[in-house]
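**Student:** Below are the sequence and a predicted model for it; my questions follow.
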Amino acid sequence: MSDLGGSSSGSGQDSSTEELRGFGVGTRSVSGRIVRIGKQPPLIEGRNSGEASEGNDSAQVDSAFGDSDSIEFEGRDALRSRLSEMLEVVGIELETLGQNAPSEVADILEAQAMMAQDPTLVDRLLANVEPDPMVDAKCQLQRRNLRAAFEKVAAELRSVGGYIGERADDIGEIGARVADHLFGSADSQAIDEPNVNSILLFDQLTAAQASTLEPSSIIGVIVATGGPSGHAALILRSLDIPAVVGCPRAYEIPDGAVVLLDPLRGLVRIGANGRVPTSAHRPTVGHRSPRSVLATKAVQLLANVGSLADAQEARSQGAEGIGLVRTEFLFEGRELEPSVDEQVSTYRSLIEPFCETGQPVTVRTLDVGSDKPLPFVNLSREDNPALGVRGIRLVNQVPGLLERQLEALARTRALVGGVDLRVMAPMISSIGEVNSFVEMARSAGLGSLGIMIEVPALALDFRRVAPLVDFASIGTNDLMQYLMGVDRNASMLGELLDPWSPVALRLIGALAREGARAKVAVSVCGEAASDPLLAIVLVGLGITSLSMTPVALAQVREVLDAVSMTRARRLAQLAIRQLDSTAARHVVGEAI
């Protein structure tokens, strides 16, 4: 996201106040003193600054660490043994951190723990590490060489793209912790003790670090890197710690400065007047309105879930149903496809809590490809799996897989009374695929059927498609990468993936209008729905339900409860008239 530095022109602000911009997490505005936590060494390949080029990687790492951080080993076997030991230790640490964490945070840490303890990781590191040779077959490992090896493994994952590409940052976090154990704390910016009533400033914030933050003593966080859907943002949201991430000019903020952090607008104001508060301010979006979009039932707030624990969390957070069940959790890590009976048992456990109220539960059929390989799905490796065989395209490649899942869902629907079970297919590209899915699902005995809108071709043909389905759900994460022609793992091009893009918003508005014309509900179930400010715009564009991570429900509900439908429509029109995502976010934030 572009940074808008310069003097503030907002009312009531001192003329010397400077504004920095990033991605907001949460709704509460807070002010406090900056405490800078460590200095993250620059990663190779320009991952932080975007200015690195071939040939200067080594110089970057050298400048961060120097040549003094090194360990001598008796040979490569001794090096392998030590790396294996440290990876096991890191895995145990991450497992321990996840034990008492909220479910979504625990899932992230547990996934990282599994990666750290994967025995193939040692082989991949040794294939990339370049220890300095010494006499008598000894070798010397320098910190810079170890970090470079981890980054090369991460780069390999990014090149695959898709789900595997998303694991690249996990490798970087694991590498930082391994380096800490081998060479002493430097990489992972350990947080030694709480900083009461402080706003912590990080150059980079890992999932493990974020999970250890104490909301009772830390009133806010600013991170120079990252995005609104990254691990750090998700964890900060779950801890209810206001934050601005992806703020590239954060390094300009001096240690000890008083700042105003306004996540609703994605703003950091340096030099803001006022004392450091003893507690966080309440949201400034306004009071509850009897004519708000929630009071008038203009939109439903649903949850995205990927496990039974997520479904329970959704209930506890007051979700009005489930807008997206990611069924991959039932299939991943299995040598054999789960039987129909096992699927029925799992779906029933997930759905039953929502039966008494008749709330909707929307299940997405299996969405895997060569980037999320399953042992029982024989798919050849693809250079770009995000554009390959995945989602509905598995039908012709793996006969019977979708039919058995649909059978399990139909049996679950028959067993669980009072449930509003809806089923949708991912990665639909053509009207022919829509017809095939609908025919297959109806033959299985399923009623309410829908599609994911992720592919621009389907979005452009939605007028013809809408009458064929009962509902549609816009997956903004994939839609943005296909619409803008940018890999969703390309962190250096994150601005192009911002769902605040007026082009994307106009497309979403057009889809909502076509849905209304055909009397087909259109929802948003991507990360865009978790942004409280963007939620106002989406509702104003005509979206009838928003499905998000359960921890975001309270913040989105609070904002929408203070905005009328008339105002939401005006703000939506204001946003789509802007030139870019930065301007759209800014103008709506200022209007609020």
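**Tutor:** Nice, thanks for sending it over.

**Student:** switch to C-alpha atoms for all contacts and neighbour counts from now on
**Tutor:** Will do.

**Student:** middle-most residue in the chain, spatially?
**Tutor:** Central residue of the chain (CA atoms, centre = their mean): Ser229, 2.9 Å from the mean position.

**Student:** ok, which stretches of the stretch 151-300 of the chain are helices?
**Tutor:** Residue ranges of the helices in the stretch 151-300 of the chain, as given by DSSP state H, counting those that start in this stretch, are 162-165, 168-183, 207-211, 231-238.

**Student:** hang on, the earlier thing: how much space between the residue nearest to the centre of the chain and Gly246?
**Tutor:** 11 Å (CA to CA, to the nearest Å).

**Student:** Could you do Leu200 as well?
**Tutor:** Leu200 is 14 Å from Gly246, by CA to CA.

**Student:** and what of Asp187?
**Tutor:** From Asp187 to Gly246 the distance is 19 Å (CA to CA).

**Student:** So for those two, which sits in the more crowded spot?
**Tutor:** Gly246 (27 against 24; other CA atoms under 10 Å).

**Student:** which residue ranges form the helices in the stretch 451-592 of the chain?
**Tutor:** Using DSSP H, counting those that start in this stretch, helices in the stretch 451-592 of the chain cover 456-460, 462-465, 476-484, 502-518, 532-540, 553-560, 565-576, 581-591.

**Student:** which helices and strands sit right next to the last one?
**Tutor:** Here helix 581-591 touches helix 532-540, helix 565-576, going by 3 or more CA pairs under 8 Å, 6 or more residues apart in numbering; DSSP states H and E.

**Student:** What is the distance between that helix and the centre of its chain?
**Tutor:** Centroid separation between helix 581-591 and its chain, computed with CA atoms, centre = their mean, to the nearest Å, is 22 Å.

**Student:** and if you look at the fifth one?
**Tutor:** For helix 532-540, the distance from its own C-alpha centre to the chain's C-alpha centre is 18 Å (CA atoms, centre = their mean).

**Student:** Take this one as well and set it beside the first:
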Amino acid sequence: MSNRTVLHGIGVSAGTASGPVAVVTPAVGIDEHEPASVDPEADGERIRGVLQDVSASLSARAEHANSDASKAVLEATAALANDKGLIRGVDKELKKGAGATKAIHDAVEVYAAKLRKLGGYMAERVTDLYDIRDRATARLRGLPEPGIPDMAEPSVLVAHDLAPAETATLDQNLVLGIITEAGGATSHTAILAAQLGIPCAVQVKGIAEAIIDAPSVALDGGVGEVIVSPNESDVAELEERSRRRAAALAGSSGEGATRDGHKVKLLANIGTAEDAEKAAKLDLEGSGLFRSEFLFLDREAAPSVEEQAETYTRALRAFGDRRVVVRTLDAGADKPLSFADLGEEENPALGRRGLRLSQAREDLLTDQLEALAAAGQAVPDAELWVMAPMVATVEEANWFAERARAAGLAKVGVMVETPAAAIRARQVLEEVDFASIGTNDLSQYTMAADRMQGELAELLSPWQPAVPSMIRETCRGGEATGKSIGVCGEAGGDPLMALVLVGLGVKSLSMAPGKVRAVRAALRLHDFDTCRQMANFAVDARTAAGAREAVFNLADPVLKDLL
């Protein structure tokens, strides 16, 4: 039996869990003894057949996905398995003499490097690509595919990382918690675990070795603590933490506000009309981010005005008179669209993405704004706000505002995701009605660190003092112009960071729907003056760790039960 071991990672989904270990079957890897290909054409046909089987399997899983967003991810991964570029790469490696499994491995590595270079959404798809590689390799070798084992009892999943195909079909009744060695705060695994309310810790180094022969494991998904072979007192402490968390959440309902009545709207991030209909049933005040790009991705042609209008109308109707903030198409070189290919770029993450694509393909924006206006007319009681992504200058803000208002949209705003927009927030806000801060991208661009690279998680923390400093500048612009500033990044769902954001001047917080109760409870434990003091401490700190510690020390002791 293993000795008791305590490990630490990054907590990405609050809550506690303990139970037996269920180890996700690892990838089998290349067949080191396979012969070189002597018939590339025949081997290519065999591999294409395997990739088609993998695609069909993923499509079948999509039908049983636990959310519409998960279904979309699985369908996109299934399409990637039949990608012509990947297949051409496999043929190229076979012609070099590589064996079947090595040909897939090398072709995928070349493709993955290209996706990483693109950054953004396409960099996120590297995980999908590796999942395809591992499933295809296992089929070629006649071995079990990697994935979640059959679970006879509720257990804690442990894996190097979880592919979207696995996270999308998790059974909440059997998965008590999730622990991974890889991943980051914005990975598929982290986001889905938070949506499902499953405690989760990522970047837990050494977990694979530590659980060998371990009978059980325990974790605190709020702080990222993992205990291998916990003793009775460990389990009792975790159960007590769960009890205290439930008590802290009790009565968390209604409008968001600090203890002394300072109002803060609490909203949901959504990606589809189905997401809207589910979130609208919850106790929250609307949606602060409708990611409209899900309508556009993995299509041969842009959706029609009528199709878009129908989707937006469903979302608005679901929320009634509550606010719905729609982000216009956030695509471009980092989320390439077959019908809007602007060509290769040297550094696509800093290229023509977001609003820059809309300026190059104004027809796409014109249709989207027309559809949004039609949806607003179809649901006259709706509070529809529209914002543009990746705005960096006053000219860009003005360009978007003129077109949105000409289309008949009354409430027009911009995303603050670049340091340029944050520093010049007052001037930018003079052109529009509101701004919403995307903390994920703002952190990435402020710290010059790819947010999809788990090894850079420390740099990407919203506690890095430079990030709240950027947010403060944005809020000062809001105060100077009388315009509302919101946050729709992952930071808004952290109960402790939420207090800092409110203290900085943020008026609304949008997050995964499952995080609203904890944030609302945290706000009601503190008055606005304390939030402002916390904000000052976060900005003035010398380090990220120092910032979080200073804020935590100011917080009500009950708050730790919400983390």
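**Tutor:** Sure, I can see it. The structure displayed is predicted, hence computed values, not measured ones.

**Student:** picking up where we left off before, and among the helices of the stretch 151-300 of structure 1, the most buried is which?
**Tutor:** Each of these was scored by mean neighbour count; the highest is helix 231-238, a mean of 24, by mean count of other CA atoms under 10 Å.

**Student:** what's the matching range in structure 2 for that one?
**Tutor:** Against structure 2, the aligned range for helix 231-238 of structure 1 is residues 188-195 (TM-score structural alignment).

**Student:** picking up where we left off before, quick one, which of the helices of the stretch 451-592 of structure 1 is nearest to Gln99 of structure 1?
**Tutor:** Proximity to Gln99 of structure 1, assessed across those by CA to CA, is greatest for helix 553-560 (23.2 Å).

**Student:** dump the residue contacts of the equivalent of Asn173 of structure 2 over in structure 1.
**Tutor:** Per TM-score structural alignment, the equivalent position to Asn173 of structure 2 in structure 1 is Ser216. Not one residue lies near Ser216 of structure 1 by CA atoms under 8 Å, 6 or more residues apart in numbering.

**Student:** so which of the helices and strands packed on helix 581-591 of structure 1 is the most packed in?
**Tutor:** Of all these, as judged by average neighbours under mean count of other CA under 10 Å, the leader is helix 532-540 with a mean of 25.

**Student:** name the helices or strands packed onto it?
**Tutor:** For helix 532-540 of structure 1, the packing partners by 3+ CA pairs under 8 Å, 6+ apart are helix 502-518, helix 553-560, helix 565-576, helix 581-591.

**Student:** Take these and lay them out in CSV including distance to Leu234 of structure 1.
**Tutor:** Below are those laid out as CSV (distance: least, CA to CA, whole Å):
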stretch, distance to Leu234 of structure 1
helix 502-518, 23
helix 553-560, 12
helix 565-576, 25
helix 581-591, 20
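
**Student:** Which among the ones you listed is found nearest to Ala314 of structure 1?
**Tutor:** Here helix 553-560 is closest among those (CA to CA), at 8.6 Å.

**Student:** sorry, back to before: looking at the helices of the stretch 151-300 of structure 1, which is nearest to Gly91 of structure 1?
**Tutor:** helix 168-183 (8.5 Å).

**Student:** which part of structure 2 lines up with that closest one?
**Tutor:** Aligned by TM-score structural alignment, helix 168-183 of structure 1 falls on residues 126-141 of structure 2.

**Student:** Return the mean post-superposition distance for the matching stretch against structure 1.
**Tutor:** Superposed on structure 1, stretch 126-141 of structure 2 shows a mean distance of 1.1 Å to its aligned residues (mean CA distance after the TM-score superposition for structure 1).

**Student:** starting at the chain centroid, how far to that stretch?
**Tutor:** Chain-centre distance of stretch 126-141 of structure 2: 23 Å, with CA atoms, centre = their mean.

**Student:** Repeat that for stretch 536-556 of structure 2.
**Tutor:** 25 Å.

**Student:** tell me which residues in it are buried?
**Tutor:** Counting neighbours by 16 or more other CA atoms under 10 Å, one finds that the buried residues in stretch 536-556 of structure 2 are 536-539, 541, 544, 546-552, 555.

**Student:** nearest to Asp39 of structure 2, of those?
**Tutor:** Nearest member of these to Asp39 of structure 2, counting by CA to CA, is Ala544, at 56.3 Å.

**Student:** list the contacts for the aligned partner of that closest one in structure 1?
**Tutor:** In structure 1, the residue matched to Ala544 of structure 2 (TM-score structural alignment) is Ser581. Contact analysis of Ser581 of structure 1 by CA under 8 Å, 6+ apart lists 1, 495, 498-502.

**Student:** If anything else comes up later, I'll come back, but that's it for now.
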